[in-house]
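> here are the coordinates; sequence isn't available:
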């Protein structure tokens, strides 16, 4: 039984961290992460950890409810049938705290993510957070770096949303003092919370930093740390549109792309610098002996790799899906060592409950499997399949992907299939975010096996992230440059069978087999 500090750093790529720099696929970006490296020297470093449901809020429902939601529904709320992590902990007498600048928790239609915490702190102003209404006209230079005025009319959604950030950042004074930037505010407040709450017997503190998520708008000294450009040059974007690098909205010159990379790197170093304040608080208050600390991310971000910028439209390459996971356990058998075993983001739910010493099966832990046996040495950390034989991951309504830790197989969907895709929710039959067109074809029924009552189900469009299957040998080709789907038919069929087995194990909806053109198990 321990306290638990769970830290997520949005969009943090593992190949930007010193802890993973010795891996063969890592490019030496020269990015400074001394504090995350300092933590990694103490913690167990997981080498084969994969995202599950992408992007932001689907990942957080996995962490908060143990549900691999992308097979059932899109981005949305905590459901009434979910055993929310904070509620289960509170019911067992644990003090629970959320510290975040991740505004999606509080966005209309989100529901249920923060309400069960004993306390929560929301640091305002990031991305599209509807915070400031003044000044009416934000700073022109910052607007130029966040909005494409040629393609975004002033009354268009892109301009309106991005001008919100310009207004918020100007009001907070992000450029003038790094202490006003978002990651510094989140981590300095976390350090204060740790110092203020040492008298509690058992606690869970979940810290969710929206940085290093875009916009890649850094204060000094971080803005100039990895570039010789003037970071305030209005011709240089800090908020690139998602898409192919060489066509469409994400068309960026090589100069612009290099600048975006430099600002992403600057945000990584800024988050690292202020995360160091949290480590200092753990040191100063003597908390390491009774506190487990978990550091992870929801996904990565493409910075020109495979010809893409962003994360939603392209195939889910490992740059996006293979995420960092560092865990300190006071009694861990592998502290300061590597864990090779294949793990999944959804496993953090059961792991936190076990670390808190909470007995019983919270909804049978749904799809989550505790990492405690790996941390304690009861499972072989050198065995790739000691924890999982496979991990499924993807975006709702698109391709479904599977890895066994040796190969990754990316399987397309057919967005024209008659049954299409069905989203299921108990909370919101209109879809998310609101407002949207009412789903007049919604029907109620027992469509979700892990729900304890009927849910709404309604037809929804699929979208194709890839036109044909892709297979990669991530041992020999960790950057996934060579598609082996035609050359290694035996491995393709084996991974296809793993995908079907994974869907069956999760009791996935029948329509998934239709739209993926897979034969359901007999």
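Ah, there it is. None of the values given here were measured: they were computed from a predicted structure. Numbers count the residues shown, from 1 in each chain.
> please make it C-alpha for all contacts and neighbour counts, starting now.
Fine.
> what residues are up against residue 282?
194, 288 (CA atoms under 8 Å, 6 or more residues apart in numbering).
> if you could redo that for residue 214, that was the one I meant.
Residue 214 neighbours (CA under 8 Å, 6+ apart): 127, 238, 239, 264.
> just give me the closest of the residues you listed to residue 197.
residue 127 (30.1 Å; CA to CA).
> just give the nearest non-adjacent residue to that closest one, would you?
residue 165 (5.2 Å; CA to CA, 6 or more residues apart in numbering).
> you'd agree that neighbour is in a helix?
Yes. Membership of residue 165 in a helix is supported by DSSP: H, G, I helix; E, B strand; the rest coil.
> one more to weigh against that first structure:
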């Protein structure tokens, strides 16, 4: 069996029509979802970009013991970790990495380990790539970083955009390799629709053809410069950011659709499993935020997860309501490949859930930024099928928040004072789960109440 995994950075689950969105064009992923199993309650574990990918490479909740060393002074995927690509390669798979997510490889991050080959599409965001000064208008240089504008200075056509380059590279690799190996694992990772929200103009015009308001701040990261709060922007500006992000989503959908069509054209659906997912979402005005934060509400912690098994496996379809998390993806792939899951793995294979055979359900999902280092997150998010608790440290000035997702999916009515027993139960379950993962007791005590 071949396996293709596609990760799209910062892709909000609720911007896909197959998850209920009514206004954004995502026809290709929606069509893919019709032939797949769609997980309605998939959540991240570690946040953000690199910690998440360490989770899906290791099958572990790595936020409990590691942190993202941004400058690469320490390895972000140490050789002591047993990883997916390594295990598949040892099992006879040809393994290939194709990515424009520059954090995977830059500054010795090391996520190319275990792959027989890797192609890096250069220039995303603040990748130290091009040096020629940008010629963009001054207004644009105030809202999008100089490095990014340098990197895209030669861009002329839609096919020059990063997701287009990445999916085209994956198509080319498949054309060269689809019938040359006994079995292969292709990992495709695009940084889009991550900021900068900079789609081709015609993609934004799909949603707002009359815009005359110029550039809007908040749609890109500037190193060392805080993002604006939603309250700092007008309603029109917030709507423009939403339009730009929607344009990015549709752009990603179109080019992933091209790759999915190529997979079909090459006759690979008979014996190839395909997984689509994301590392987190983002905020576009919700909770007064613009861009992701480590305050993990539904817009960021809840992710799309769509899995298509090969036709030879019956290609089960439908929706699954079980709570699943990103560390579950690695053991799922290993079970699909017939590879033993190592004892280091903390996630659970989803194969029985996909086939509709599972009886055991996870009660909660736990999502967090790193619990290691000098700066701990204000909240750890605990999600059950009904409730979401943003659990703050005991005694902190930052207060916990509790939401009833069955009645308030947008998390606008905080019930922490009305339902303290629910919050205490979720907090206790969280502590027990983190303790089972081996989280340090001294760290857990910051979140523990006496009953824990």
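Perfect, I can see it now. These numbers were taken from a predicted model, which means no experiment stands behind them.
> aligned to residue 301 of the second structure, what sits in the first structure?
Under the alignment by TM-score structural alignment, residue 301 of the second structure pairs with residue 321 in the first structure.
> tell me, how many neighbours does the residue lying closest to that match once chain neighbours are set aside end up with?
Leaving aside its chain neighbours, residue 321 of the first structure sits nearest to residue 51 (5.1 Å; criterion: CA to CA, 6+ apart). Residues near residue 51 of the first structure, counting by other CA atoms under 10 Å, number 26.
> residue 51 of the first structure -> the second structure?
Using TM-score structural alignment, residue 51 of the first structure pairs with residue 44 in the second structure.
> ok so, going back, ok, the contacts of residue 214 of the first structure in the second structure: which stay?
Of the contacts of residue 214 of the first structure, the ones still in contact in the second structure (both residues aligned by TM-score structural alignment, their matches' CA atoms under 8 Å) are 127, 238, 239.
> most neighbours among the residues you listed, please name it.
residue 238 (28 neighbours).
> my read: that one touches residue 215, true?
Yes. Residue 238 of the first structure is in contact with residue 215 according to CA atoms under 8 Å; the separation is 5.7 Å.
> aligned against the second structure, show me the partner of the residue nearest to residue 127 of the first structure.
Using TM-score structural alignment, residue 165 of the first structure lines up with residue 148 in the second structure.
> its match against residue 131, yeah?
No. Using CA under 8 Å, residue 148 of the second structure makes no contact with residue 131, being 10.1 Å away.
> verify the stated contact: residue 69 of the second structure with residue 76.
Yes. Between residue 69 of the second structure and residue 76 there is a contact under CA under 8 Å: 6.5 Å.
> higher neighbour count, those two?
residue 76 (24 against 13).
> which strand or helix spans residue 8 of the first structure?
Residue 8 of the first structure belongs to strand 3-9 when assigned by DSSP states H and E.
> the next helix or strand after that strand vs the second structure, average distance?
For strand 3-9 of the first structure, the following helix or strand on the C-terminal side (DSSP H and E) is helix 34-42. Superposing on the second structure places helix 34-42 of the first structure at an average distance of 0.4 Å from its equivalents, by mean CA distance after the TM-score superposition for the first structure.
> same for helix 34-42 of the first structure, what does it pack against?
helix 254-284 (3 or more CA pairs under 8 Å, 6 or more residues apart in numbering; DSSP states H and E).
> in the second structure, what residues pair with the helix it packs on?
The aligned range for helix 254-284 of the first structure is 235-265, by TM-score structural alignment.
> off-centre distance for that stretch?
15 Å (CA atoms, centre = their mean, to the nearest Å).
> ok, stretch 357-376 of the second structure next?
15 Å.
> do the same with stretch 478-488 of the first structure
25 Å.
> state the span of the second structure onto which that stretch is aligned.
Against the second structure, stretch 478-488 of the first structure falls on residues 409-419 (TM-score structural alignment).
> span of the matching stretch from start to end?
17 Å (CA to CA, to the nearest Å).
> one step back: of the kept ones among the contacts of residue 214 of the first structure, which is the nearest to residue 483 of the first structure?
residue 239 (30.6 Å).
> residues contacting the residue mapped onto that closest one from the second structure?
In the second structure, the residue equivalent to residue 239 of the first structure is residue 220, according to TM-score structural alignment. Neighbouring residues of residue 220 of the second structure by CA under 8 Å, 6+ apart: 143, 144, 145, 195, 196, 197.
> how close does the closest residue to residue 220 of the second structure other than its chain neighbours sit to residue 229 of the second structure?
Computed as CA to CA, 6+ apart, the closest residue to residue 220 of the second structure that is not its neighbour in sequence is residue 196, at 4.2 Å. Counting by CA to CA, the gap from residue 196 of the second structure to residue 229 of the second structure is 17 Å.
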